Structures are given as structure tokens and as C-alpha cells.
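Novice: Starting from these lines, generate the structure:
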Amino acid sequence: MTQDPGSPIVVMGLMGSGKTSVARLLSAALGRVLRDSDPDMHERYGMSAAEMLRELGAEVLHDREAEHLREALALRPAPVIAAAASTIERPELREALQAAVVVVLDAPDEVLAERMLSSGHRPHFEKDLRAMLAKQRVRRGPLFAEVADLTFDVARHKPEEIAGRVLDSLGWTAIRPIGE
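Specialist: Presented below is the predicted three-dimensional model:
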């Protein structure tokens, strides 16, 4: 698989899949700007995704996440983007992703639920995280598969390995070694 080296790279997956870790490694290796929905939205709105969910509701949160991805996809030079999982549900964004390299990260629900507990910035839409993730997987899984250029199981591969395999698959050369 060879893509235009000027294409944006979008790292997607359910919460806890390690989007930020992999996107950060790719950004550094390629010398590209990183656009990550969580810190970018916190900087813009002064609230984490979890706070937006509690105070403003899911619709406002998801609208802001979609706006973030739209804006990031339009940037030039193209960045590496860690996109919120909710964005996959918007047909216009799935269409826009055709111009990007889309890397989808996944793992079993129990692995993702465990990772979600490690950070308070992630919104918990339900108390039972495994049940919440299972519902999101049913709704979003086929949509991720629709746009994915590359898919990795983060329970089996470390972020550094995933970043290296992405670059190898694309035939792109890192300007810095991965992980430095």
C-alpha cells in the first residue's frame, strides 16, 4: 500500500485504544504537527471531553469532536490526527476520510475498559464500561472497517510497533527514529 506522502494520517478507534500514543509517535517520526481531539478541545473550550459530556451533553461534545476532525483534515501541511471515535458516525466525515490514511486501533472490550479507568478525561456514557464499549463496537465497528486502510490490535502490538508498521505499509521514511 503506497499513499501520497502529503496525505493526513488519522488514527481512530474506540476509547482507550491508544490513539494519542500512536499518533504522537507517527507525528514525531514524520516531523508533522499532531492534532489530538482531547487536548485540542480542552485548549479551545477549557473543558475535557468528560466535562463537556457532563455539562453540555453528548450532542455538543460530538459536534465539537466532528468540528475538530473537519478542521484538522483541512490543514496543510497535513498533520497526524488522533480523532474522537464519535466522528466515524458522521457520513460526511467518513467521506472526507477517503483523502487520508486511516489507521484503526482496536482491542477486546475488557482491555479498552481497563485503559479507560486510567484517565479522567475520557467520557463515560454509562457506568458499565464494558457494556458501553460493546454497544459502541456494534454501532461503530462496521464504520471503522469501512474507512480503515490499516487496522491493529493494540492488545497484541505496542504503539512503537504499530507506528513502524504503519510507515512500512505506506512505504514512507521516518525523519526521526520512532520513539525518540
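Novice: Please count neighbours and contacts with C-alpha atoms only from this point.
Specialist: Noted.
Novice: mind listing what's buried in the longest helix along the chain?
Specialist: Longest helix of the chain, by residue count under DSSP state H: helix 129-147. Buried positions in helix 129-147, judged by neighbour count with 16 or more other CA atoms under 10 Å: 129, 130, 133, 137, 140, 141, 143, 144, 147.
Novice: which residues touch it?
Specialist: Contacting residues not belonging to helix 129-147 are listed as 12-14, 88-89, 94, 97-98, 102, 104, 109-110, 112-113, 125-126 [CA atoms under 8 Å, 6 or more residues apart in numbering].
Novice: Checking residue 32 next. Helix, strand or coil?
Specialist: Following DSSP: H, G, I helix; E, B strand; the rest coil, we place residue 32 in the coil state.
Novice: Then the one 3 residues further on?
Specialist: Per three-state DSSP, the local secondary structure of residue 35 is strand.
Novice: Give me the neighbour count for it.
Specialist: 25 (other CA atoms under 10 Å).
Novice: How about residue 4?
Specialist: Residues lying near residue 4 (other CA under 10 Å) number 12.
Novice: secondary structure element for it?
Specialist: Assigned by DSSP states H and E, residue 4 belongs to no helix or strand.
Novice: for comparison, sequence B:
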Amino acid sequence: MTATTRPVAVMIGPPGSGKSKVGRTLAAGLGVTVRDTDADIEERAGKPVSEIFVDDGEPHFRELESAAVLAALTEHDGVLSLGGGAVMSLATQAALTRYVADGGHVVFLDVPLAIAAQRVGMNQARPLLLGNPRAQWQKLMTERRPTYERLATLTVVSSERPGEQVAAEIIEALGLELRVPELVDPKRAEEHGAAENNAEENVT
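Specialist: Have a look, this model is predicted:
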């Protein structure tokens, strides 16, 4: 991994934390591209993440996910967003540790359950949220939180704040160069409404 082929920032956090929205906004403000490992996996598999879980099982999905993360960490130089459970892979943990040692930034987007529920659509069928979706989400978060916190170089609570405001906080905290200020202006969220902030995310 070299200084010219590593992400400017890696977003981690549970489903519903806003990684996709904040990642896109952060990338826009920095004038770089954004890459989502869930999208990489879907492109490789030729089907949605939810279908991979059902058709091929979670272990197969995790294999695809680990490979996607390792590839993105050495190929992408913009903002990288990881699936919620990606950090539980030992290979991914080791790769992120090396990335941070190289000067990289890992941002943990924390979020309360009530807000996450609005974003991931917990009333719908989700492979990892069968039974009681809210209880399952809380269980996943309890299991993953220590890893999120250990790997992160910065923790930001997204809550109900506009993605633009969260992205602006990240840029300031990390001392990154803001190239397109108007794209991380919270006023844009008011103009475009809150729909994008509440868009459903994959539960992985």
C-alpha cells in the first residue's frame, strides 16, 4: 500500500449510520470519488447483497466482502465505505491497521437505534434481522462496537444531522482539504429534503 494508492478516508459503522450518504458528500467536498464495497460485491456476484445471503449463505458473502475490502484499500484513492460487518474479518482488521499505520483515516459513524431503524427499513425482510429486527440490530451493534471503536481514528455520531453537516465535521477533524465547500453546506440538505438521509441501506 503506497501513499498514492490508498483511500483518503474509510467509513465504517453499523447499517443505518449513513455511511453511503456521508461518504458521497465527503467525497464530493474533497473533490474525489467514492467507492462502496457492497456495490463492488454486487457487481462481481451479479446480484444484490440480500440475494447473496439467501442463495449462497453468509460465509460466502463474507469471503467476497473480505476480498473486496482488500482490493479497494490498495486500488482506491477516494472515500471508501465498508459494509457494516466487514470489520469483523481478521484480514480486514489487519489491513485497516496497516492502512492507519500508513497515515490513513478510519471514521466510525455511530448512530442510535431509533435513527438506524428509519434508514434500514426494519419492517422489511432482512437476512441478518430475522425475528425481532430491532433486537437483532442491537445485538449486532453490541458485538461489533468494540471493533469499530478499536479500528477508528475518528468517531462521529451521525444521528439525525444532515449528511453535509457530518461530512463537514469529518473534514475539519481530520484536517482534510475542502475543495468544493458548497457541497458540504448543511443548507443543501434543507433544500433537497431529508429523503436521502433516510434512504435504506444494506444490512450486512
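Novice: Just the buried subset of the contacts of helix 129-147 of the first structure, please.
Specialist: If we count by 16+ other CA under 10 Å, the contacts of helix 129-147 of the first structure have these buried: 12, 13, 14, 88, 94, 97, 102, 104, 109, 112, 113.
Novice: how near is residue 54 of the second structure to residue 39 of the second structure?
Specialist: Plainly put, residue 54 of the second structure is 17 Å away from residue 39 of the second structure if you go by CA to CA, to the nearest Å.
Novice: Among these two, which residue is more densely surrounded?
Specialist: Set residue 54 of the second structure next to residue 39 and count neighbours by other CA under 10 Å: residue 39 wins out with 17 against 12.
Novice: what do we get in the first structure for the more buried one?
Specialist: Aligning on TM-score structural alignment places residue 39 of the second structure opposite residue 39 in the first structure.
Novice: tell me the contacts of the residue nearest to that match when sequence neighbours are not counted?
Specialist: Among residues not flanking residue 39 of the first structure along the chain, residue 48 sits closest, at 7.7 Å (CA to CA, 6 or more residues apart in numbering). Contacts here follow CA under 8 Å, 6+ apart; on that basis residue 48 of the first structure touches 38, 39, 41, 42, 121, 122.
Novice: Report whether the expected contact of the fourth one with residue 52 is present.
Specialist: No: Residue 42 of the first structure lies out of contact with residue 52 (CA atoms under 8 Å); the separation is 9.4 Å.
Novice: Between those two, which is the more surrounded one?
Specialist: Under the criterion of other CA under 10 Å, the comparison of residue 42 of the first structure against residue 52 puts residue 52 first, with 22 against 15.
Novice: and in the second structure, which of the contacts of residue 48 of the first structure remain?
Specialist: By both residues aligned by TM-score structural alignment, their matches' CA atoms under 8 Å, these still in contact after alignment to the second structure are residue 42.
Novice: just curious, which of the contacts of residue 48 of the first structure is nearest to residue 65 of the first structure?
Specialist: residue 41 (7.8 Å; CA to CA).
Novice: before we move on, which element is that closest one in?
Specialist: Applying DSSP H and E as the criterion places residue 41 of the first structure in helix 37-45.
Novice: cool, and residue 112 of the first structure?
Specialist: Secondary structure assignment for residue 112 of the first structure, by DSSP H and E: helix 109-116.
Novice: swap in residue 97 of the second structure?
Specialist: In the assignment (DSSP H and E), residue 97 of the second structure maps to helix 90-101.
Novice: which residues in the first structure does stretch 137-147 of the second structure match up with?
Specialist: So stretch 137-147 of the second structure sits over residues 133-143 in the first structure, by TM-score structural alignment.
Novice: That stretch vs the second structure, mean deviation?
Specialist: Aligned to the second structure and superposed, stretch 133-143 of the first structure gives a mean residue distance of 0.8 Å (mean CA distance after the TM-score superposition for the first structure).
Novice: How far away from the center of its chain is that stretch?
Specialist: Distance, stretch centre to chain centre, for stretch 133-143 of the first structure: 15 Å (CA atoms, centre = their mean, to the nearest Å).
Novice: Then stretch 121-136 of the second structure?
Specialist: Centroid separation for stretch 121-136 of the second structure versus its chain: 19 Å, with CA atoms, centre = their mean.
Novice: Tell me the residue in the second structure aligned with residue 103 of the first structure.
Specialist: Aligning on TM-score structural alignment places residue 103 of the first structure opposite residue 107 in the second structure.
Novice: Could you measure from that match over to residue 11 of the second structure?
Specialist: Taken as CA to CA, the span from residue 107 of the second structure to residue 11 of the second structure is 5 Å.
Novice: Next: residue 27 of the second structure.
Specialist: According to CA to CA, residue 27 of the second structure stands 11 Å off from residue 11 of the second structure.
Novice: if I look at residue 112 of the second structure, how far off is residue 80 of the second structure?
Specialist: Distance from residue 112 of the second structure to residue 80 of the second structure, counting by CA to CA: 22 Å.
Novice: Looking at those two, which one has more neighbours?
Specialist: Neighbours per residue (other CA under 10 Å) separate residue 112 of the second structure from residue 80, with residue 80 holding more: 27 against 15.
Novice: Test my guess that residue 162 of the first structure contacts residue 22.
Specialist: Yes: between residue 162 of the first structure and residue 22 there is a contact under CA under 8 Å: 7.0 Å.
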